[in-house]
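Participant: the amino acid sequence is not available; the structure is as follows:
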């Protein structure tokens, strides 16, 4: 893709590579390469490195890098390739832009510097039992009592809540209007009395998501973002930003390359897997789809550089829809390569048959969690059905 970039953009890319080489701790990079989890402290250190020149995508006046969409794209590509891809909650990527776009000066001064410096971990309180893809059906209530809101209800699938200092929540503040018109956007301290976290064990054995319960949780009115009952507008803005970054081109490229590398170590059916026609055709089909979504993302980046009104590009839904499907295909490819050796009882035993998969046990076992977690890709950030509805309305005019 170098031919797509101008000289100053290639220079910028080289500067980003140098920044990562000089500042990301070796152990952090090693853990990311091996697919191991980082501690909250390690992520905080890494995020301060990534924010050294300002938060990508943010305006300079709020601690952002002030980069163009193309520079931001290059930065994210290099971070994924290094790898140094990590997130300190959803402060920089999701709630930060909502605060500096719609929040009060008090909120901007209080929260934005701490997000820039990776001091506050934020989680997202949107989904509820019975209100996931149909997000407007949330039932968590917030009733004003003097200078506080009293919040009661439940959120679920809350990523990183066990680490979080703050949660940004959609709450229902009016029940007598159309459901989208009675929602507000609140910022809630996770240490507030009445707030309880319950971890949820996922199929891959991890505890990434949680249930969060609110029982008479008192939240200062000054923590209301924007206007009461306008939360649906702010949520659509936030989700538009989230979907634009959900194509997952970089991680999927890495996953496909890893599958190729492992296939070169697998002797199956009388030949190396990497040389078998069926396997090569399967890889090629995924790579063609990935190249198409990468070109689509570059088009969206170019269009974003010309958008002046700050509105959301419906191409984000195209990127989310296809990117999540390709991510799942790449994860399945990796599982196909590893086969039964992704299971603990297989990967811990030597292979003595004619068919040999000469992969390290640790490397084999990582394939299964990657595959299982990828099943959620077509659901989170808005399910594929929701993305198709958005595309039908906004792009096809149906």
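Facilitator: Thanks, I have it. Keep in mind that what you see is a predicted model, and the values were worked out from it rather than measured. Numbers count the residues shown, from 1 in each chain.
Participant: CA atoms for contacts and neighbours, from now on please.
Facilitator: Fine.
Participant: leaving out chain neighbours, which residue sits closest to residue 168?
Facilitator: Closest residue in space to residue 168, ignoring its immediate chain neighbours: residue 187 at 4.6 Å, by CA to CA, 6 or more residues apart in numbering.
Participant: what's the following helix or strand after the helix or strand where that neighbour lies?
Facilitator: Counting by DSSP states H and E, the element that carries residue 187 is strand 183-189. Downstream of strand 183-189, the next assigned helix or strand under DSSP H and E is strand 195-200.
Participant: just to revisit the earlier point, same for the strand holding residue 187, what does it pack against?
Facilitator: strand 166-172, strand 209-220, helix 231-244 (3 or more CA pairs under 8 Å, 6 or more residues apart in numbering; DSSP states H and E).
Participant: still on that earlier bit, what's the burial count for the residue nearest to residue 168?
Facilitator: By other CA atoms under 10 Å, the residues close to residue 187 number 23.
Participant: same check, this time on residue 145
Facilitator: Other residues near residue 145 number 12, with proximity taken as other CA under 10 Å.
Participant: residues touching it, list them.
Facilitator: Shown in contact with residue 145 (CA atoms under 8 Å, 6 or more residues apart in numbering): no residues.
Participant: residue 335 reaches residue 369, doesn't it?
Facilitator: No. Assessed by CA atoms under 8 Å, residue 335 is found out of contact with residue 369, at 9.8 Å.
Participant: now render the helices and strands packed on strand 183-189 as CSV, adding mean neighbour count.
Facilitator: As requested, those are exported to CSV (neighbours: other CA atoms under 10 Å):
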stretch, mean neighbour count
strand 166-172, 25
strand 209-220, 20
helix 231-244, 19
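Participant: let me know which of those is the nearest to residue 48.
Facilitator: The closest of the helices and strands packed on strand 183-189 to residue 48 is strand 166-172. By CA to CA, the value is 18.7 Å.
Participant: got the angle for that closest one vs helix 231-244?
Facilitator: 130 degrees (axes from the mean of the first three to the mean of the last three CA atoms, to 10 degrees).
Participant: try this one next to it:
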């Protein structure tokens, strides 16, 4: 009854709104209220191979959004949300989690700078937290992601890009004694040439350094405390055809593990690297997309993996308010360790969203997740169904 009352109240508030934000300060600053109510059914909450735990849950998200720079060269956006998750039966999985997202940009005629930051409190397992998955527990972690990227036009045709990104996972609670915190620092550099007004091509190089701390001592000795990656290749981006937009990168990546007692993970390795994003407007109502990736990865226990994946999907605008989405992805994760672990990950999703105006969004989604692994403890599948009502005012 409380849930129905809350949804009714949100609907009533939405229908009484006008086009203005909740608060406007001066000519540049707008403040918005953000709220969401979700109902979810999860068939395998902890990603267990057997004796799976399923339950219904309700998620209440409350927060605000700040938008600055309506008519300015400098623009910024900050969102804060507090997520309150309550399970129907498995009360031990209840959580209060915060998240913060911020973006900023500054644009001049010859150069521009983009920056972003996010902080997310997470209470969820992954395919590399196998011990927690098998025990039926959830892993608590804090995830930080921050970056800055600058673009400078040397001439009308040539321009360069230079960036920096920091990504960090910090494990909390009892599982912090087993899993290692991770900090990854990346420096991408690109020199690009405008082939046409809508297409650019050039060379790209990225240096990536990954450092581990804490966790199980055996993992530290076995895999080492750090690793470095060097990636170089060719980048093509822009509108390749009248209805085809693309961001393509193909090259070579070299990984130096820098330590570790396991011979299978302590030797340097190189392989083909790929990042491709394609979007095609089939009709006015149907949009198609495809993504392909290949790169090295790192797990919660410092594992090294080579991940190769692809995703295809479509969006269909049934009406101006109603949109259907479907996608399918496949990823092969080949772990560079003595047990020869290999995962084949399949994800299928269908969704429907209804957006009657700029304030309200109602969505329903179904997702199927299957992690087919030759390591029995890491194999699992999951069905996830959710219904969400979101309000931004």
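Facilitator: Received it, and whenever you're ready, just let me know what you need. Values in this document were obtained by computation on a predicted structure and should not be read as measured data.
Participant: may I have the TM-score of the superposed chains?
Facilitator: TM-score for the superposed chains, counting by TM-score structural alignment, normalised by the length of the second structure: 0.26, backed by 177 aligned residues with a CA RMSD of 7.1 Å.
Participant: in the stretch 251-393 of the second structure, which spans are strands?
Facilitator: For the stretch 251-393 of the second structure, the strands defined by DSSP state E, counting those that start in this stretch occupy 269-281, 286-298, 304-317, 322-335, 342-354, 360-373, 380-392.
Participant: what's the burial count for the closest residue to residue 158 of the second structure other than its chain neighbours?
Facilitator: Of all residues not flanking residue 158 of the second structure in the chain, residue 193 sits nearest, at 4.7 Å (CA to CA, 6+ apart). Neighbour count for residue 193 of the second structure, taken as other CA under 10 Å: 17.
Participant: any idea how far residue 193 of the second structure lies from residue 245 of the second structure?
Facilitator: 17 Å (CA to CA, to the nearest Å).
Participant: can you give me the distance of the closest residue to residue 199 of the first structure other than its chain neighbours to residue 217 of the first structure?
Facilitator: The shortest distance from residue 199 of the first structure to any non-neighbouring residue, by CA to CA, 6+ apart, is to residue 210 (4.2 Å). For residue 210 of the first structure, the distance to residue 217 of the first structure equals 18 Å [CA to CA].
Participant: next: residue 250 of the first structure.
Facilitator: For residue 250 of the first structure, the distance to residue 217 of the first structure - CA to CA - is 40 Å.
Participant: now residue 171 of the first structure
Facilitator: For residue 171 of the first structure relative to residue 217 of the first structure (CA to CA), the value is 12 Å.
Participant: what do the two both touch?
Facilitator: residue 151.
Participant: test my guess that residue 195 of the first structure contacts residue 211.
Facilitator: No. Here residue 195 of the first structure does not reach residue 211: they are 10.6 Å apart, not a contact under CA under 8 Å.
Participant: wait, is residue 220 of the second structure part of a strand?
Facilitator: No. Residue 220 of the second structure sits outside any strand when classified using DSSP: H, G, I helix; E, B strand; the rest coil, being helix.
Participant: how many other residues sit next to it?
Facilitator: By other CA under 10 Å, 20 other residues sit near residue 220 of the second structure.
Participant: now residue 272 of the second structure
Facilitator: Using other CA under 10 Å, residue 272 of the second structure is surrounded by 14 other residues.
Participant: OK, contacts around it?
Facilitator: Contacts of residue 272 of the second structure by CA under 8 Å, 6+ apart are 250, 251, 252, 253, 294, 295.
Participant: give me the element residue 131 of the second structure is part of.
Facilitator: Element membership of residue 131 of the second structure, judged by DSSP H and E, is helix 130-135.
Participant: in that helix, what counts as buried?
Facilitator: Neighbour-count burial for helix 130-135 of the second structure flags 130, 131, 132, 133, 134 (criterion: 16 or more other CA atoms under 10 Å).
Participant: so after it, what's the next helix or strand?
Facilitator: Where DSSP H and E defines the elements, the next helix or strand beyond helix 130-135 of the second structure is strand 140-153.
Participant: who does that following strand touch, helix- and strand-wise?
Facilitator: Counting by 3+ CA pairs under 8 Å, 6+ apart, strand 140-153 of the second structure packs on strand 111-123, strand 158-172.
Participant: other SSEs contacting the shortest one?
Facilitator: Using 3+ CA pairs under 8 Å, 6+ apart as the contact definition, the elements that strand 111-123 of the second structure packs against are strand 95-107, strand 140-153.
Participant: using CSV, lay out the ones you listed together with mean neighbour count.
Facilitator: Output for those, formatted as CSV (neighbours: other CA under 10 Å):
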stretch, mean neighbour count
strand 95-107, 17
strand 140-153, 18
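Participant: out of those, flag the one nearest residue 187 of the second structure.
Facilitator: That would be strand 140-153 among these, by CA to CA, at 9.5 Å.
Participant: all helices for the first structure, in order.
Facilitator: Listed in chain order, the helices of the first structure (DSSP state H) span 7-23, 26-34, 40-50, 69-81, 96-102, 105-116, 231-244, 249-263, 277-304, 315-338, 344-347, 361-374, 384-394.
Participant: winner for burial among those helices?
Facilitator: helix 315-338 (a mean of 24; mean count of other CA atoms under 10 Å).
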